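**Q** For reference, the sequence and a predicted model appear below.
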Amino acid sequence: MYMRLWVLTAAVLVAALGQADAVESANQVWLVRLHPPVRVPAEPDASLELELLSRAQRRESVHRRCRAAVRESQRSLLEYLASTPWQQAQNGSEDTTATLEITPLWIQNVVIVAAPRELDGVDSFFTSALRWFPGVIDIHKDELAPWKLLPVSQFVGDTQHIDSNVSEASPQRNVRLLRAPKLWSVGIRGDGITIASIDSGVRYTHDALYGSFRGRRSHGVVHEAARDRHVSFDYSFWFPPGTDLNKETPDTADPVGHGTHTIGTALGAGGIGIAPGATWIAARAFDLHGAVTQSDFLLATQWVICPTKVDGSGKNCSLGADVVTGSFGVDRHDADTLKAWSWLTHVLQVWRQAGTTAVFAAGNTNGFLCGSVFYPASREESVAVGALVGGSTLWGASGKGPSVEDVEGGSRTILKPDFVAPGVAIRSALSTADNAFTRLTGTSMATPHVAGAVALLLSAQHKGRHATADVLGALRNTTKRELSKPFLVPSQCGGTSYKQYPNNIYGFGLPDVCSAAHELGVACGGRGLTNEQDELAIE
């Protein structure tokens, strides 16, 4: 049954995979890292200037600061690259096949340069001559990032099913476990909040997702989708450079199915999502194999904060993400890899400074190990989510804390995960058809529950202005903490028992969005926990 899902998903991607191979063979990509590096305070800026800004204004403010920090050093490099023989030879010519494609970033002081492989002398230029240019810290060819999408387990006997009768009147048990319907009943559904998925893509015409896709109402180039569902990808869907959008269809939008399933749990309609009123955007950074290059990942991380049109123009930070959900990571015990890719930590700090909450999966790992939460979920800047069986017992393979971070003069220990949520046999959208659903298992499935919970509480701001820190604080203070002793895996990590909260197994516990809303002064349908929170999320 699992193989059937893989064949269905892969069959529609033969052409797309061939196209990706063609792009890879046609160009070589270099990343030029410059001084000074982009740095923001490690702690969120609580200055009055930022506190008085809306989330959209805050994103724009941080973007301007980052852009100003890199402008001068990048300007010199861009002028130098424009003077190269390849660029000068093309001045006044319509033939751009032999030119360098230059993309300056702002989220890091990096310039991405794509060069046709047939250009003479381009290798020696990057490996030798350019290294001596003032301000250049490092130059290297683009490479695959060490993290991949976290693997998931298929629920036996339920590979795929078609269901057109889903209804928010009967939300799924995993949704009820967080008491999200109690907030829906008072009109709080995530409206006005944007959740971004950095994943394998999303089937944007899916019954449970089309209504909340930003591209559904956008203007510009319109693509006809299934059942005449028209979309625009401007400000709504990011594709890696080189993607032929003329060949993009709902069937090719998510070759793996991972992104469709996870965003469905965050905000899907029909009772499958936590915040069905929220809007989603997606960056399809990961390929058919669940891998991502450094250049694509960097481009995706700044796009979710300040999206653009499909051609890269018209940057608009007001349309950026309030919450980012991600289910990828790398084992923190690989010290060399972590050191080489520590730049991601600075990206997380930019996100946090911009008021964007990063929610990451704790990781599917050796259940017997403490200190096993994957990076970047292990970082203090991230909200790490572990997985439950139903609503009361830890899923054995869920990553556990504590996390140890290097700091100036030593190291510090950080409690992880932050929260747990249902992660076993979670039913959500499947990318093979607009009305297809399936059940998957993993911390990837738990993570979007918390992303949706944050979105719900942020959407209550019209009843009172709440910063992200307030929302996370309210969630921590009101979690369900009557969770069972883990079965066959450690019941204490970092010297803290699972009974003592917070701990390195369950974190602060299972979020209760209704009680958290009360904490923020927002009315909800009652504070008491219900017996349904102790039921397994398997129907």
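**A** Now that the structure is in, tell me what you want to look at.
**Q** rest of the way, CA atoms for contacts and neighbours
**A** Fine.
**Q** Name the single longest helix found in the protein.
**A** Using DSSP state H to define each element, the chain has its longest helix at helix 55-82.
**Q** List the buried residues for that one?
**A** By 16 or more other Cα atoms under 10 Å, the buried positions in helix 55-82 come out as 55-63, 65-67, 69-70, 73-74, 77, 81-82.
**Q** can you pull the contacts of residue 492?
**A** Applying Cα atoms under 8 Å, 6 or more residues apart in numbering to residue 492 gives the contacts 498, 503, 504, 505.
**Q** now for the residues you listed, which pair is the farthest apart?
**A** Largest separation among the contacts of residue 492 by Cα to Cα: 498 and 504, giving 7.5 Å.
**Q** Alongside the first one, take a look at this:
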Amino acid sequence: MSAETIPRISATVREDNFIEDSLEVIRTIRPQWIEERDNNGVEIKSKIFTDGITNKLIGFSLATNPKDVVVIKLYGANTELMINRQAEIDTMTLLHENKCGPQLYALFENGIAYEFIHGVTLTMETCRSPKVYPIVAAEMARVHKTIPLKPEDGQTQLKSAVWKKIQNFYELNDDILRTNTKLADRLLAEFGYSIEAVRSNIDELEEILERQEIPIAFCHNDILLGNVIYNEEEEKVSFIDFEYAMPNYVTFDVGNHFNEFAGIDNPDFSLCPDGAFRSVWISEYLKHFGTGGFTQEQFERWVEICIPASHLFWSIWAVVQAHNSTIDFDFAGYCGLRYVEYKKRIIRTARDMKIEPSLNEAFHDSSIQSEGPITQDVCVVFEDSTNEVLNTVNPEAFSDFEDYHRTFKAEMKSLRKESQSEVMDFMNKTGRTYKSLWLTNEMFISDASLDLCENLGSFDNVILIRKEEKFQIHKPVHAGPIVERTNESINAVEWNIDKIQAPVAWGQNNVGQGCTVGIIDTGVRTTHECFSHDPTKFVAWFDAVNGKSAPYDDQGHGTHVCGTISGSKGIGVAPMANVIACKACDSGGGCREQALKTCCQFMSDMRPNLVSNSWGGPSSDTYKSVIQAWIALGIFPFFSAGNSGPSCQTLGSPGDYANVISVGSTTSQDSLSDFSSRGQSTSGLMGPTVCGPGSNINSAWKSSDTAYRAISGTSMACPHVSGLAALLLTQNGALTLSQLKQAITQGSIKSLVDPQQTCGGTAASSSPNNMFGSGRIDCVGALQAVTALTKENA
């Protein structure tokens, strides 16, 4: 039966004549009962199920057939202000069609008649019964998964409707408390409840919840104990009274149900589920709902924030009832109880919600051996985004780029000071060390305890405390022996340098002179013989790992990269390019986020033409603001793609960002190195951008000033492309990132060995593709492309 075909009875049921008026409704939907009563004297029995705090319900049945029960529900006075009754009718019809609710028999002027579901309502004892609560959890999950929903018009995804409902309650509160001063005075004096405070509470709560990725589903939103019918014989439960049903966070339904364990008349919130029982209950729910894209621990945290959301929802609701309802119940007192509980819960919950789930989990990891409290390296994220500066400080408004750079840094530092000053003062008073960055407006703290993180979470300007990310250099997949070269064996051009035709550029008096390349890596042995040809090569150095003032490399990777970019002796692409080196990765190849971003900030200070990065990790957005700042400052980002091939969709971050030049690896035979990471990115972007030689690349090593080593990886390919970029910028220093990328990709060699693979719907025969990108770089082709671009823009 559709909502349109449900009988509508022109009758009103009066509160003071409830039973007699209800029988007039029964006359329409069960006429045979009236006949049996009038002709045969069969009694029509009635039973009041509950004098609830919103509506009145009474059940009717014929004495000879007690199983056929009709429920008459009389709407509470003025409840239409809060409840969309047509939506309730549509919901009940939808639920019955999906076997999730009772059949709706008829509508009358101030209520409805519907099918009675046999069983008993839950009590404060049975709701915890091991026989009952798993069935309740399973049924809630079934309703959440069964009822079909689709986004509202103009939206592409489901959104919670709870904020519209809360706004409706709030607007009613505003009108009521401005006129009902007696109610307003009591709420303020006894509970601190005011329309101004509630507005702030709503905004705070919405901001927290909307940051989460909580599943949205059809939710009951009012599963109090009296709305759960338990049929012990059939071992099943059913939910009734869906008048507040709407699309909502599924964890709101769960958290709201937990709150109802306290009861209604004299609620005792200490009875609400917590600890082990809550976890077990949620585990039962997730058995049926599933855990796609989240963990149980994360789900429990979402429930934790929805618990105060439920308290706030019903406290605002209760004000409307206090003003309008004729039911003998202290709604104002109920509002106060829920509001006070909201304030208790939100202080800790808001603070704890700022601690990233995986970090919180690590703090409670029993497998970690620690004499004292477990500690973690953390990143503190502040509310004020550096995008504010990027969007307001426009380089086109400055005639001199140096003025723009100074203004940009000053504004970024001002933003950092304004955002972080309170936390800095707190940290200084506690004697804790920290690293504060203006480039990202973040703070890094080593060995932070849970207690410290909870204290940091109490600051309004802190929006997230997360684990510090740990990336790696893209470690070589093959490393040959370290070789000490003799004078007789040097100066021969390596195969890879010859392959990309760098010597042709040198013959045109282009050796990268006038271009500065930044390198973030393990450091560099600046005394190596391959750098001795240019005593002014190294412009600046910074050590973000150990704080040493003199350049060094305790791993070797960075020296090898630097040699390929700007070394002499036939190993480097742009031998006369200057270098700014920053050590962010340790002797084991590990790169802490704190050190990487410190180097990124150092590069933003020094402003090289480009930065070569042969490091990365799993897909992550962590460095996107860094890249945006670099590009705004005219610094071009180059990243190795990673060594996770030959599978598709193995690109690492930041090499999978749309606004960087990412580099895969090829062999001396122009085949794709088997280790080279392929696209698409996890966000569906094509990658890498291009490839460069990366297999068996000989370059400088860190062990001595005459040491060389042949190693393989996209870490070796990326510096080839960075060196090429230096040559191109030497030819035309006015190139934009887009033009530089165009020249590199257009000039690349497309005729390469087909790996007989298709990634992301692209085969190697097409260009660009998700294996080679736009091809293997070629200096001659790229320089010709720059010449053509220069003529076009002349």
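**A** Sure, I can see it. Please read all numbers here as calculations on a predicted model, not as lab measurements.
**Q** Please look at residue 181 of structure 1 and residue 173 and confirm they touch.
**A** No. Counting by Cα atoms under 8 Å, residue 181 of structure 1 does not reach residue 173; the two are 10.5 Å apart.
**Q** So for these two, which sits in the more crowded spot?
**A** Higher neighbour count among residue 181 of structure 1 and residue 173: residue 181, with 26 against 23, using other Cα atoms under 10 Å.
**Q** Please pull up the equivalent of that one in structure 2.
**A** Taking TM-score structural alignment, the alignment pairs residue 181 of structure 1 with residue 503 from structure 2.
**Q** how much does the helix or strand where that match lies stray from structure 1?
**A** Assigned by DSSP states H and E, residue 503 of structure 2 belongs to helix 502-507. By mean Cα distance after the TM-score superposition for structure 1, the fitted helix 502-507 of structure 2 averages 1.7 Å away from its aligned residues in structure 1.
**Q** Mind listing what's buried along that helix?
**A** Buried, per 16+ other Cα under 10 Å, within helix 502-507 of structure 2: 502, 503, 505.
**Q** Next, the residues that contact that helix from outside, please.
**A** The contact list for helix 502-507 of structure 2 (Cα under 8 Å, 6+ apart) reads 497, 511, 573, 574, 724, 727, 778, 779, 780.
**Q** How are the helices of the stretch 101-250 of structure 1 distributed by residue range?
**A** Using DSSP state H, counting those that start in this stretch, the helices of the stretch 101-250 of structure 1 run over 122-127, 173-176, 180-184.
**Q** Which among the ones you listed is found nearest to residue 45 of structure 1?
**A** helix 180-184 (30.1 Å).
**Q** any idea how far that closest one is from the chain center?
**A** Relative to the chain's own centre, helix 180-184 of structure 1 is displaced by 24 Å; criterion: Cα atoms, centre = their mean, to the nearest Å.
**Q** same check, this time on stretch 753-767 of structure 2
**A** With Cα atoms, centre = their mean, you get 32 Å for stretch 753-767 of structure 2.
**Q** can you check stretch 62-81 of structure 1 too?
**A** For stretch 62-81 of structure 1, the distance to the chain centre is 26 Å (Cα atoms, centre = their mean).
**Q** Also stretch 734-744 of structure 2?
**A** Distance, centroid of stretch 734-744 of structure 2 to centroid of chain: 33 Å (Cα atoms, centre = their mean).
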